[in-house]
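Trainee: pasted the sequence and its predicted model underneath.
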Amino acid sequence: MSESLAAEVAAYGIHVTLIEPVMFPTGLAAASPQARQDPAYAHARQALYAGAGAGGFTPGDPAATAEALFALAETPEPPMRVLFGTGGLEALRTEYSGRLAGLEQWDHVARLAQGNPSGS
């Protein structure tokens, strides 16, 4: 949605930046009525937070984001996307390299789905 909005308003000199926070202790989840932790998913929660603080995700300071927001607002050509926090870039590198490897492995199926548009 942010990319579509950015394309729509670019002609008016309006920039859109999608801020992707890595890990910030805001208390939002705890305040949600749906925040009940189902024991059946304890293994998933443990895996998600296993790397926190150990070279993985270190929770950021929500109050410190103001400086970063102002820096973006004052930039003449802000990025389409920016990560807030640390550890996210490394995680994305791993995620996207895995996605690319999977897409390359199954490229023959993607090409099969194309059919034979040239008729030869």
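Mentor: Looks like it arrived, so ask away. Numbering: from 1, shown residues only.
Trainee: C-alpha only now, for contacts and for neighbours.
Mentor: Noted.
Trainee: just give the nearest non-adjacent residue to the residue nearest the centre of the chain, would you?
Mentor: The centre of the chain sits closest to E20, judged by Cα atoms, centre = their mean, with a distance of 5.3 Å. Computed as Cα to Cα, 6 or more residues apart in numbering, the closest residue to E20 that is not its neighbour in sequence is L83, at 4.7 Å.
Trainee: the one you found should be in a strand, yeah?
Mentor: Yes. L83 forms part of a strand when assessed by DSSP: H, G, I helix; E, B strand; the rest coil.
Trainee: tally of neighbours for it?
Mentor: Counted with other Cα atoms under 10 Å, the neighbours of L83 add up to 13.
Trainee: put this beside the first:
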Amino acid sequence: MAKTIFITGASRGFGKLWAEAFLKRGDKVVATARNTDTLNDLVKQYGSNILALELDVNNREASFAAIAKAKAHFGRIDILINNAGYGLFGAVEETSEQEARAQMETNFFGLLWLSQAVLPVMREQRSGHIIQVSSILGLVTLPVLGLYNASKFAVEGLSETLATEVKQFGINVTMIEPNGYSTDWSGASAFQTQGLELYGPLKQAFSESATPDTWGKPEATVDAILKVVDSPNPPLRVLFGKVAYNFVKEVYAQRLASIEEWKEVSVTAHGH
């Protein structure tokens, strides 16, 4: 049965790739972008099955209005995919207030506004699926991506809580946690802080640590997203990419070992 899917950040990368995959199989898609000209090719090819909306997810009022337009146009919203976001590269010490706030506005607050906006629609339907495009960097961290890491950790905490609150209404929540992919995320879509010289060697080492195999192929995520969307019992979390799987597994093993090592201190700190 065809689904109605609302997806943000659909101008390029995962957003556009997935929007096209949904349309190709007959789903109805509400695709948002800051510039809807980037969606003209999909509108031309898929006509009335796609609704292209201009949206800056940082604007809470506009986010609620976009959800209302989508509901009025297609009659329902089965799935919300919060995909809009960008990477801010730079050491924590280098990051300006404006850069830090802007990163959180888009990656965290934009996702929050749309999640809030769609919930009344899905509650009324007694069904729905909110998919948050998080990152492995919402579970583990890398240097020179401190604010990006923080924004995705915030997404994880919010979404895990949300899942427990809305399950009673027949609404599922899934966090997709990709490793790096060969999209514009680290290129045209990325922002860089004004660098301090003392972090130069760290940044160079970080840059040189990536190999061609580090980056996943965006096209390989299409089958994966379709499986998540079609699952009758979707997961709360799903990693995308073999680097994500290996990295998270290794770090979590280290965390558990450290928790056990400090168990006596932890238990004594309870007081009784």
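Mentor: The structure has been received and is ready for your questions. Bear in mind the structure is a predicted one, so any value in this text is a computation, not a measurement.
Trainee: care to give me the TM-score?
Mentor: The TM-score (TM-score structural alignment, normalised by the length of structure 1) is 0.77; 113 aligned residues with a Cα RMSD of 2.4 Å.
Trainee: just to revisit the earlier point, what residues are up against the aligned residue in structure 2 for the residue nearest to E20 of structure 1?
Mentor: Aligned counterpart of L83 of structure 1 in structure 2: L239 (TM-score structural alignment). If you count contacts by Cα atoms under 8 Å, 6 or more residues apart in numbering, L239 of structure 2 has them with I136, I176, E177, P178, N179, Y245.
Trainee: what about the helices in structure 1?
Mentor: Remark: helices assigned in structure 1 by DSSP state H are 2-9, 28-31, 42-49, 65-73, 88-105, 107-114.
Trainee: name the residues of the fourth one that are buried.
Mentor: What it means is helix 65-73 of structure 1. Of all the residues in helix 65-73 of structure 1, those buried under the rule 16 or more other Cα atoms under 10 Å are L72.
Trainee: what does it rub up against?
Mentor: The contact list for helix 65-73 of structure 1 (Cα under 8 Å, 6+ apart) reads P78, F84.
Trainee: structure 2: matching residues for that helix?
Mentor: Residues 221-229 of structure 2 are the counterpart of helix 65-73 of structure 1, counting by TM-score structural alignment.
Trainee: kindly report the same for the last one.
Mentor: Here helix 107-114 of structure 1 aligns to structure 2 at residues 263-270, judged by TM-score structural alignment.
Trainee: equivalent analysis for the first one, please.
Mentor: Correspondence between helix 2-9 of structure 1 and structure 2 is established over residues 159-166, with TM-score structural alignment as the criterion.
Trainee: quick check: L111 of structure 2 touching I81?
Mentor: No. If you go by Cα atoms under 8 Å, L111 of structure 2 and I81 don't touch, sitting 9.2 Å apart.
Trainee: which residues do these two both contact?
Mentor: Common contact partners of L111 of structure 2 and I81 (Cα under 8 Å, 6+ apart): Q132.
Trainee: excluding residues flanking it in the chain, which one is nearest P21 of structure 1?
Mentor: F84 (4.6 Å).
Trainee: quick one, what contacts the one you found?
Mentor: By Cα under 8 Å, 6+ apart, the contact list for F84 of structure 1 reads I19, E20, P21, V22, T65.
Trainee: distance of the nearest residue to M122 of structure 2 once chain neighbours are set aside relative to P218 of structure 2?
Mentor: Leaving aside its sequence neighbours, M122 of structure 2 sits nearest to G128 (Cα to Cα, 6+ apart; 5.2 Å). Distance of G128 of structure 2 to P218 of structure 2, computed by Cα to Cα, to the nearest Å: 26 Å.
Trainee: which of these two has more neighbours?
Mentor: Shown here are G128 of structure 2 and P218; by other Cα under 10 Å, G128 has more neighbours (24 against 16).
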